[in-house]
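> test case, fold it:
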Amino acid sequence: MESLKMIQQTIVYLEDNLLMDIQLDTLARHIGETPFHLNQTFTMITGMNIEEYLTRRRLSEAAADLIAGKVSLLEIAAKYGYADAAAFNDAFRDYHGLSPLQARTHRQQLKQLNRLYVKLAVTEEPPLSYMIESKVQSRLIGHRTQIASKALYNHFLIADLLLDHYEEGKLAELAEQGDGPLYLVVHPHPYGLELFVGVASDEKTLLETEHLHHTKFAVFKKRGHLDYIFNEIWQSIEQQISVMLDYRKNDYYIAQLNLPLDFNSFDNKISFYLPIE
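Presented below is the predicted three-dimensional model:
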């Protein structure tokens, strides 16, 4: 229920400030949550991130203004935060598939996203299965990356980071220095996210280090494409698992993957460790 309450509070804030410049950091502080979890929960429950919701709502309202015909195109562009008519035209066409000038004559083809409201629902689809496991404390060596809040709107953030590490030779370097699987450690914080990619090792190193200190986790095992597998796991956690399992929110989360990674395959195996109370 906590997630649904947070979604409702977020929607109220977004609708009350629909014509304002809304920053994820500011919104998260208002709700009392980290930017990562606020956007993650919103995305997994509604099917769109906060930025996408704002864009679709604004362009839906802009379409209504165009049909009404009471104000000029320039005034509508300015009202919804676009620098000029050209920028508004591009955004409008991207969303509706029509130019603003076609809105009145093709109104049946326009998309319309009205304000969302929260409701309870049930499904016949079971949640991901998980096991409760204890994990010994361990030391990782690897690379730490700070992610700004704005970048959290990228649905492929983690896959993109892993691909960058692969292309820069960092994954090969880690495979040579460590023994066993690749670890991805996710640390949410008030200004974004910290991601650590590494391998277990007790050897001396010039690389950065990370120490895993929790012992009790709910462990999810899944196979899939790196572009989608993280969101698929989080979707099940946010929509179903969180109702029946108390986990340590805004603590760190661990993804364990086997090397080498295959960025074109749906056969990558992942173990996802969710810290529990």
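> can we go C-alpha only for contacts and neighbour counts from here?
Fine.
> buried residues, whichever helix in the chain runs longest. List them.
Counting by DSSP state H, the longest helix found in the chain is helix 50-68. Buried residues in helix 50-68, counted by 16 or more other Cα atoms under 10 Å: 50-51, 53-67.
> now do stretch 207-215
Counting neighbours by 16+ other Cα under 10 Å, one finds that the buried residues in stretch 207-215 are 209-210.
> gap between the two ends of it?
25 Å (Cα to Cα, to the nearest Å).
> and it, how far from the chain's centre?
24 Å (Cα atoms, centre = their mean, to the nearest Å).
> check this protein for its longest strand and report it.
Ranked by residue count under DSSP state E, the longest strand found in the chain is strand 138-148.
> check which helices and strands it sits against.
strand 192-200, strand 208-212 (3 or more Cα pairs under 8 Å, 6 or more residues apart in numbering; DSSP states H and E).
> tell me if Val186 really is in a strand.
Yes. Applying DSSP: H, G, I helix; E, B strand; the rest coil, one finds Val186 inside a strand.
> pull the contacting residues for it.
Contact analysis of Val186 by Cα atoms under 8 Å, 6 or more residues apart in numbering lists 193-196, 252-254.
> and these, which are buried?
Using 16+ other Cα under 10 Å, the buried members of the contacts of Val186 are 193-196, 252-254.
> before we compare anything, build this one as well:
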Amino acid sequence: MNWISGLQKAIDYIESHLTEELEAADIAAQANYSPYHFQRVFGILCGYSLGEYIRMRRLTLAGSELASTDRKVIDAALKYGYDSPESFGRAFSRFHGITPVQAKSGRAKLKSFSRLSVKLILDGGSTMKYRIEKMGELEVIVKKKNFSCDLETSNRQLPEFWGECWTDKTMLELFERNPKEGIFGDALLGLCLSEIPQANEFVYAIGMMYDGGPVAEELSVEKIPAHTWAVFECVGPIPEAFQKMQHTVYSEFFPSSEYQPSSGLDIQVYPTGDMQSDKYVCQLWIPIEKNL
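Coordinates of the predicted model:
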């Protein structure tokens, strides 16, 4: 299954189950991706989370039914996954700007959020610097933490984690043992290491290449399996330039290349320097495999 058809199959699955309970793992399985990897790529490509898409599609359909049929508000609430008319009413009003009762009058204006359709659009020829690297097993020393696979939640929690690592002196400890040589050079690493599917969580870590020395209690040594990697170069201030580059990787590079990501793992390489500079250079390493 290729990149485009896998994503479309997942969206089709969502659309055919909007009145049922939807689990991220079941949706991701339609595209042959892990829950974390699918939700992350979905958010990068669409600009909103998987949960937001499902919520907006359900509220669109609920509004249409209330305005055009004799369906009761409580029945619409239960049909589209809400526990009570009150919680449904609050969500409905935030989305449509009117109450469900007003929608039933038939004269109010409703919002509509259309279903997604995945297409590969050839538009211009953007240039992207990348290389393919075959690497054996790597060892990194890190501080790690579990985060929700929900994009909205993790986007809030990850910057807080970086801040915590500066505040609690983790960064100073890492810099003191920075090897400054090797494949990543003098750089901090942000790593998406693994997933915990049963908890809908993933493990994220901040660290550096392991220098072989003793390991403090709050840190751990993690092994990164051997992979073939696509290495993308990003130039510009962080996080804006990095986010733009990520979107280009998933919306342009993978759909039009012979490769696809082989797992949810990735490594963000942040060399020492002024991250707000227009000339700041960082990298994104993504494990890849040939399209089937």
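> got a TM-score for the pair?
These two chains, once laid on top of each other, score a TM-score of 0.82 by TM-score structural alignment, normalised by the length of structure 1; 273 aligned residues with a Cα RMSD of 3.1 Å.
> the longest strand of structure 1: how far from the chain's middle?
The answer for strand 138-148 of structure 1 is 19 Å, by Cα atoms, centre = their mean.
> what of stretch 228-245 of structure 2?
In terms of Cα atoms, centre = their mean, the centre of stretch 228-245 of structure 2 is set 15 Å apart from its chain centre.
> need the residues that contact that stretch.
For stretch 228-245 of structure 2, the external contacting residues (Cα under 8 Å, 6+ apart) are 44, 128-135, 275-289.
> let's see it at 6 Å
Stretch 228-245 of structure 2 is contacted from outside by 129-134, 275-288, using Cα atoms under 6 Å, 6 or more residues apart in numbering.
> and it, which residues are buried?
Neighbour-count burial for stretch 228-245 of structure 2, counted by 16+ other Cα under 10 Å, picks out 228-238, 241-242, 245.
> list the contacts of Arg57 of structure 2.
Listed by Cα under 6 Å, 6+ apart, the contact set of Arg57 of structure 2 reads Phe113.
> so what corresponds to it in structure 1?
Arg57 of structure 2 maps onto Arg57 in structure 1, with residues paired by TM-score structural alignment.
> secondary structure element for the spatially most central residue of structure 1?
The C-alpha lying nearest the average C-alpha coordinate of structure 1 belongs to Gln40 (Cα atoms, centre = their mean; 4.4 Å). Secondary structure from DSSP states H and E places Gln40 of structure 1 in helix 35-46.
> that helix vs structure 2, average distance?
Mean deviation of helix 35-46 of structure 1 from its aligned counterpart in structure 2 after superposition (mean Cα distance after the TM-score superposition for structure 1): 2.6 Å.
> and that helix with strand 192-200, angle?
In terms of direction (axes from the mean of the first three to the mean of the last three Cα atoms, to 10 degrees), helix 35-46 of structure 1 departs from strand 192-200 by 100 degrees.
> just give me how far helix 35-46 of structure 1 sits from the chain centre.
Chain-centre distance of helix 35-46 of structure 1: 6 Å, with Cα atoms, centre = their mean.
> show me which residues of that helix are buried.
Neighbour counts over helix 35-46 of structure 1 (16+ other Cα under 10 Å) mark 35-45 as buried.
> again with stretch 162-174 of structure 1
If you call a residue buried by 16+ other Cα under 10 Å, then stretch 162-174 of structure 1 has these buried ones: 162-163, 165-166, 170-171, 174.
> can you check stretch 140-148 of structure 2 too?
For stretch 140-148 of structure 2, burial by neighbour count (16+ other Cα under 10 Å) applies to 140-144, 146-148.
> just stretch 75-90 of structure 1 next, same as before
For stretch 75-90 of structure 1, the neighbour count (16+ other Cα under 10 Å) marks 76-77, 80, 82, 85, 88-89 as buried.
> distance to Arg104 of structure 1 and secondary structure added to those, as JSON lines?
Shown next, in JSON lines, are the buried residues of stretch 75-90 of structure 1 (distance: Cα to Cα, whole Å; DSSP: H, G, I helix; E, B strand; the rest coil):
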{"residue": "Ile76", "distance to Arg104 of structure 1": "14", "secondary structure": "helix"}
{"residue": "Ala77", "distance to Arg104 of structure 1": "16", "secondary structure": "helix"}
{"residue": "Tyr80", "distance to Arg104 of structure 1": "18", "secondary structure": "coil"}
{"residue": "Tyr82", "distance to Arg104 of structure 1": "20", "secondary structure": "coil"}
{"residue": "Ala85", "distance to Arg104 of structure 1": "17", "secondary structure": "helix"}
{"residue": "Phe88", "distance to Arg104 of structure 1": "16", "secondary structure": "helix"}
{"residue": "Asn89", "distance to Arg104 of structure 1": "14", "secondary structure": "helix"}
